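Q: The following block contains a protein sequence and its predicted model.
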Amino acid sequence: MTGKGRELADMMERRKVDILCVQETRWKGSKAHSIGAGFKLFYYGVYSKRNGVGVVLKEEFVRNVLEVRRVSDRLMSLKLEIEGVILNVVSGYAPQVGCELEEKERFWSELDEVIESIPTGERVAIGVDFNGHVGEGNRGDEEVMGKFGVKERNLEGQMVVDFAKRMDMAVVNTYFQKREEHRVTYKSGGRRTQVDYILCRRGNLKEISDCKVVVGESVARQHRMVVCRMTLMVCKKKRSKIEIEKKTKWWKLKKEECCEEFRQKLRQALGDQVVLPDNWETTAEVIRETGRKVLGVSSGRRKEDKETLW
């Protein structure tokens, strides 16, 4: 995607996409910079001519980033806090079919480690070019995928399904019935396949209302963008009730009429006794109760400091 930053940002703005996982960035380094239109790219790459992964965020979410984890030039993750909900976004680029087995095993091992390190109470959204086909249908795999894949499953696709089972994830693309044109993520010549997938925790699948491939965009030459609509369910914390002490308005005794009324009521409460009772606690309570009745009590609320803006 070298030189395509602004084009990518414009597409995200047009399609109303807030977070995007990108692969094959082919940018060397581990940085974050603005790509225009109010979007910022976090990326990691070792070589300038191959691999590289990244996550693009809408600028308003940048301040919500808690952690950026750059694992390799094939895998990275971002941890965000949105309205009290922790969301982990994982971007990955799995080795192609012809790559060495050792490289494939390293990728899957690193991905396992990333997911296992995330607390179970946090959300996870995985956007990866898995270079594998999970296939159409879900017989025997109903717990992790729907029926709406593309064509036949291959070995790399089986690795995706096995990963989903290990980590209790769901392959989101396959749960939404779409025309094949909106399921094919890779198109080159006569080849039409599905290799790019979005995964989430099975328990959070209900938060996703739609998932489909966007057609008609030219940012990526062969791959097409997969978009899902996720609504985070925020649990509002109940405010704890705070007992506020109400205070007697003793300052009113400065007024002669209030002071005189207080004397009369107190004398009546004490039974017009000239000598006070021996029990001081009883006398003190009579004084306090009389004060509350005659002078009144405050609401207990603090007076707010008001600032006038000119």
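A: Nice, thanks for sending it over. Residues are numbered from 1 along each chain as shown.

Q: going forward, measure contacts and count neighbours with C-alpha atoms only.
A: OK.

Q: For the closest residue to residue 171 other than its chain neighbours, what is the enclosing helix or strand?
A: For residue 171, ignoring the flanking residues on the chain, the nearest one in space by C-alpha to C-alpha, 6 or more residues apart in numbering is residue 199 at 4.7 Å. Using DSSP states H and E, residue 199 sits in strand 196-201.

Q: hmm, who's touching that strand?
A: The contact list for strand 196-201 (C-alpha atoms under 8 Å, 6 or more residues apart in numbering) reads 123-131, 168-173, 185-186, 226, 228.

Q: how about a cut-off of 6 Å?
A: With contacts defined as C-alpha atoms under 6 Å, 6 or more residues apart in numbering, strand 196-201 is touched by 124, 125, 126, 127, 128, 129, 130, 169, 170, 171, 172, 185.

Q: got it, and stretch 211-222?
A: The contact list for stretch 211-222 (C-alpha under 6 Å, 6+ apart) reads 173, 182, 183, 186, 187, 188, 225, 226, 227, 228.

Q: then this one, side by side with the first:
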Amino acid sequence: MKTYQKQWPPVPSGWNDPGQGSGQTSRRAGGAKNPWVKQGCQLHIATYNARSIGNEERLTELQYELDRINWDILGISETRRRGEESIRLRSGHILFYKGREDNSLGGVGFLINKRISPNLQILKTISDRVIYITLKINSNITIKVVQIYAPTSSHEDEEIEVLYDEITQSLTENKTRYTLIIGDFNARIGEQCNSSQYVGQFGLGKRNERGTMLANFLEKEQLYIMNTFFKKRPHKKWTWASPDGITKNEIDYMLTPNKHIVQEVDVLNSFNTGSDHRLVRCRIVLNTKLERAKKFNSTQYRIDPDTIRDNKSIYSKRLTERLTKETTSSHESLDETNNRLVKELKETTTSLVSSKTKRIEKFTTQTKQLLERRRELIKDNKRNTVEYAELNKTARKMAKQDIRKYQENRIEELIQQNRGLNIFKKENAHKKEMIKLRDGQGNITEDRREILKVTEKFYTGLYESKIDNEYVRKANSDHKNRICNVGSEDLPEIEEEEIVKALNQLKNGKAAGDDIIYIRKVIQAT
């Protein structure tokens, strides 16, 4: 029996071995140690030819499979979605894609995990075959990930040359410290030829004509094809299988000029959404820790008023229990009473929302069992059997029925609650995000931070006062002269009817201030 031992890339110049004297080591899959890996930020970046995420069922199935693995960025080939768009899914992940305008063939996209979405800086499309994103890890380190989908062997070589020119364009634009090019290259690079330093010793099969064109491109751009630098068993290398299951090739790759950051490249056999491709994932380590989303996002909860309304009996009971425990002191000031009430309202609301954060399951148990059975057939190398084909067809049919049943049940619930269908549309609509904007000088920017600056500048100018400055200063001066000292006067009594009237004058769903308490007109005048 042959034994397979991990083969690490050579230690880059300038790197110190943290294992010497420091005791720091890092471990790759299989138990082997790589002594020169520095501790820092880890990212799991994957690429997958999904063979379509054009409808809700396929997109939901893809997210269901992703929940089972570690991932941060997923590059997708053959999205089969028209146009260009960036949307935030109900799960919180960002889907960014580019497809053709006239048909649903081809297309590329990214699915960015919500954990790292605050680090997104630029989302850029070159064509319906090449797109890229850049992430700002910290003030010094940025990384660019390029997703591509190469033409198949039925296309002319000129189209391949155009693709490589577009990849070169993506490399020269918005330069970053680290770069990764991933996707379906539709080329067999095979085993190492002519001792090329950019192709490792562990490729699969023999190189074809398109593989030669890819090898020349690697030499030109000084890119390492990382799949070939890690020794794997043959059944752990192939990424595409023919319909008859006889031919299996390695055509999905990870390229980078910074090969020292790539710590592992794996082909995941258990991940499958019915495609004839397998997911390829790499683990990279950067010399810093990832800035977490809490540095960018507010720590406050955004409370949905509909959540309170749907659970008003539970909310009323919890709030009553809290308020009855606290007794109003005779020495308590008005501000102290207000702060206490606000605190109790916020804590009660937060506890209610926290208990409702369970993810909505659209697939039934039966459908999940079919998907699990499909994974078992793949593990048993029965991908090309009649049983697998029938099971895959049944699973997709059941998934479509489950989503339709979920939507029907939700609509029925809303009707019983006397609420409109706009609530259902809002719940199921993916939030679109702006990916480019034209500033006042006519220049188009794609940097997300620059987009915010342009937007801020526009609205600042839009609502800026046009009144003469001298007139404003005079008005402010007169206003100051009219201020009276009322600190010694007693506050008048506030009637209950006045409070009810004031609350009912507030707009629905709007917060009264920084207490983030949303108002509903549920108080009736007595």
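A: That came in fine, so what should we check first? From a predicted model like this one, the values you see are computed outputs, not experimental measurements.

Q: Next, the TM-score between them, please.
A: The TM-score (TM-score structural alignment, normalised by the length of structure 1) is 0.70; 232 aligned residues with a C-alpha RMSD of 1.9 Å.

Q: does the residue nearest to the spatial centre of structure 1 sit in a helix, a strand or a coil?
A: With distances taken as C-alpha atoms, centre = their mean, residue 87 lies nearest the centre of structure 1, 3.4 Å away. Following DSSP: H, G, I helix; E, B strand; the rest coil, residue 87 of structure 1 is assigned to strand.

Q: Any figure for the gap between the aligned partner of it in structure 2 and residue 256 of structure 2?
A: Mapped onto structure 2 by TM-score structural alignment, residue 87 of structure 1 lines up with residue 143. With distances taken as C-alpha to C-alpha, to the nearest Å, residue 143 of structure 2 is found 11 Å from residue 256 of structure 2.

Q: so what's the residue nearest to the centre of structure 1 closest to, chain neighbours aside?
A: Leaving aside its sequence neighbours, residue 87 of structure 1 sits nearest to residue 123 (C-alpha to C-alpha, 6+ apart; 4.6 Å).

Q: Then residue 12 of structure 1?
A: Going by C-alpha to C-alpha, 6+ apart, residue 12 of structure 1 has residue 18 as its nearest residue, at 7.1 Å.

Q: residues near the one you found, how many?
A: Other residues lying near residue 18 of structure 1 total 14 when counted by other C-alpha atoms under 10 Å.

Q: Distance of it relative to residue 291 of structure 1?
A: Taken as C-alpha to C-alpha, the span from residue 18 of structure 1 to residue 291 of structure 1 is 61 Å.

Q: Measure how buried residue 224 of structure 2 is and give me the count.
A: 24.

Q: how about the strands in the stretch 201-350 of structure 2?
A: 224-225, 240-241, 248-249, 252-256, 262-268, 279-286 (DSSP state E, counting those that start in this stretch).

Q: Residue 168 of structure 1 pairs with which position in structure 2?
A: Match for residue 168 of structure 1 (TM-score structural alignment): residue 222.

Q: From residue 157 of structure 2, how far off is that match?
A: Taken as C-alpha to C-alpha, the span from residue 222 of structure 2 to residue 157 of structure 2 is 22 Å.

Q: just residue 216 of structure 2 next, same as before
A: 14 Å.

Q: what's the answer for residue 276 of structure 2, then?
A: Counting by C-alpha to C-alpha - residue 276 of structure 2 and residue 157 of structure 2 are separated by 24 Å.

Q: quick one: which of residue 216 and residue 157 of structure 2 has more around it?
A: For residue 216 of structure 2 versus residue 157, neighbours defined as other C-alpha under 10 Å are more numerous around residue 157 (15 against 12).

Q: Map that one across to structure 1 for me.
A: In structure 1, residue 157 of structure 2 lands on residue 101 (TM-score structural alignment).

Q: Give me the distance between its match and residue 87 of structure 1.
A: 31 Å.

Q: So which bit of structure 1 is stretch 179-189 of structure 2 matched to?
A: Under the criterion TM-score structural alignment, stretch 179-189 of structure 2 matches residues 124-134.

Q: That should have said stretch 308-315 of structure 2, apologies.
A: Going by TM-score structural alignment: stretch 308-315 of structure 2 matches no residues.

Q: Quick check: closest non-adjacent residue to the equivalent of residue 24 of structure 1 over in structure 2.
A: When structure 2 is aligned by TM-score structural alignment, residue 24 of structure 1 is paired with residue 78. Nearest residue to residue 78 of structure 2, sequence neighbours excluded (C-alpha to C-alpha, 6+ apart): residue 106, at 4.4 Å.

Q: Please apply the same query to residue 286 of structure 1.
A: Per C-alpha to C-alpha, 6+ apart, closest to residue 286 of structure 1 is residue 269, 6.9 Å.

Q: measure the residue nearest to residue 78 of structure 2 to residue 189 of structure 2 for me?
A: 22 Å.

Q: These two - which one has more neighbours?
A: Each of residue 106 of structure 2 and residue 189 has its neighbours counted (other C-alpha under 10 Å); residue 189 has more, 29 against 21.

Q: What helix or strand is that one located in?
A: Assigned by DSSP H and E, residue 189 of structure 2 belongs to neither a helix nor a strand.

Q: What ranges does structure 1 have for its helices?
A: 5-15, 59-62, 101-116, 155-167, 256-269, 280-295 (DSSP state H).
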